[in-house]
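In: Got a sequence here, can you build the structure:
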Amino acid sequence: MVGISLAGAGLGFAIAPGQAAALAPIIEPQNGIYIGLDFNHADTVALANSPIPGMLNQPLLSAGAEIDPASRYWYPDRTAIWGRFSDLVDEAALTPNGSVGLALVDPAQFRGYNIIVAQTLN
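Out: Okay, here's the model as predicted:
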C-alpha cells in the first residue's frame, strides 16, 4: 500500500447533526481551506458503498491526512498513514458515528499539500 503523509495542521471538520446538514460545505479561506465537504456518518457510509473512494485512491496518493488516533492505518511510529483513501472511508463507515471530510487547501498552510483528508471514528 502507498502511504499518505500527515498534514500536521489542525483541520477541524465539524459534524453537523440533522438531515439538512448531512453534507456540509466548508469555505474558510482565512484558515487555508478553499473548499471542502464534511460528510456525516450516513453520507460516509453511502460514500463507502460508491465507486468514488476507489476512483480517488490514485489522485489522493500525495494528499495530506488527519485521521483518528484510533485508526488502524497509522504506521507504528505514527508519522504517516499506510492506508488509501478508500481504506480511511471504509474504516469510518464501519465505525458507529465515523465520518470523513475532504478539502482543497492552501499548500502554504498545509505543508505543501493541496488536498487534505480528515477521518473521525467517534
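
In: contacts and neighbour counts: CA atoms only from here.
Out: Will do.

In: Does anything pack onto the helix or strand in which Val100 is found? Which helices or strands?
Out: Here Val100 sits within strand 99-105, counting by DSSP states H and E. Counting contacts by 3 or more C-alpha pairs under 8 Å, 6 or more residues apart in numbering; DSSP states H and E, strand 99-105 packs against strand 33-39, helix 41-48, helix 85-93, strand 115-120.

In: Second input sequence below; structure requested for side-by-side comparison:
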Amino acid sequence: MPTQTVRDILATDLGADWKDRLTWLDGAPTAAASIGQVHEGRWHDGRRVAVKVQYPNAGDALMADLRTLARAARAIGPLIPGVDMKPLVEEVQARAKEEPGLPGSRRRRSGSSRRPSVTTRPSTSRTWSRSAPGC
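Out: A predicted model of the protein is given here:
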C-alpha cells in the first residue's frame, strides 16, 4: 500500500489528530498481514507499537470468498460421504467475524458502529496496537 494511502486510512480511522497519538510511523511495512500490512510506530507515551492497517475493501473481499466457500462445501459435501463440511465452514466464518474490520465483526472499539481498518490498543474506535516483539 502506498504510504499516502496508509496515512489517509489513519486519518479516517483515528481522526485528523492521529499524529498526536501515533508520534512516529515507519512508512515502509514491517510485515504483511492476511488482509493488510503492519507498520512499526511509536505511541504518544513512547511505547513502540505494531500498527495493523487493513487493505481497502479487504474485508468485503474476504467475506465474499467465505460465501463462495460455503456454496462449494454444499456442492462437494455429497461427494464425501461421512464428512460434514457445514460445521467447518461455520467455524471459519465465525472466526472471521472476530477480526476487526470485517463486515459483521463483533469486535468494535469504543462503541463505534464503523468497521475498523486500522487496529491498535489502547486506542480509539478503529485502532489496535501492541508492543512490538523485543521492545
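
In: Got a TM-score for the pair?
Out: Overlay of the two chains. TM-score (TM-score structural alignment, normalised by the length of structure 1): 0.32; 68 aligned residues with a C-alpha RMSD of 4.4 Å.

In: how about the longest helix along structure 2: buried residues?
Out: Counting by DSSP state H, the longest helix found in structure 2 is helix 58-76. By 16 or more other C-alpha atoms under 10 Å, the buried positions in helix 58-76 of structure 2 come out as Ala58, Gly59, Leu62, Met63, Leu66, Ala70, Ala73.

In: tell me the angle the helix or strand just after it makes with helix 58-76.
Out: Remark: after helix 58-76 of structure 2, the chain's next helix or strand is helix 85-96, criterion DSSP H and E. Counting by axes from the mean of the first three to the mean of the last three C-alpha atoms, to 10 degrees, helix 85-96 of structure 2 lies at 170 degrees to helix 58-76.

In: which strands and helices sit next to helix 85-96 of structure 2?
Out: Applying 3+ C-alpha pairs under 8 Å, 6+ apart, one finds that helix 85-96 of structure 2 contacts helix 58-76.

In: What helices and strands are in contact with the helix it packs on?
Out: So helix 58-76 of structure 2, by 3+ C-alpha pairs under 8 Å, 6+ apart, packs with helix 85-96.

In: going on from the helix it packs on, what's the next piece of helix or strand?
Out: strand 118-119.

In: Which helix or strand lies directly C-terminal to that following strand?
Out: Following strand 118-119 of structure 2 toward the C-terminus (DSSP H and E): strand 129-131.
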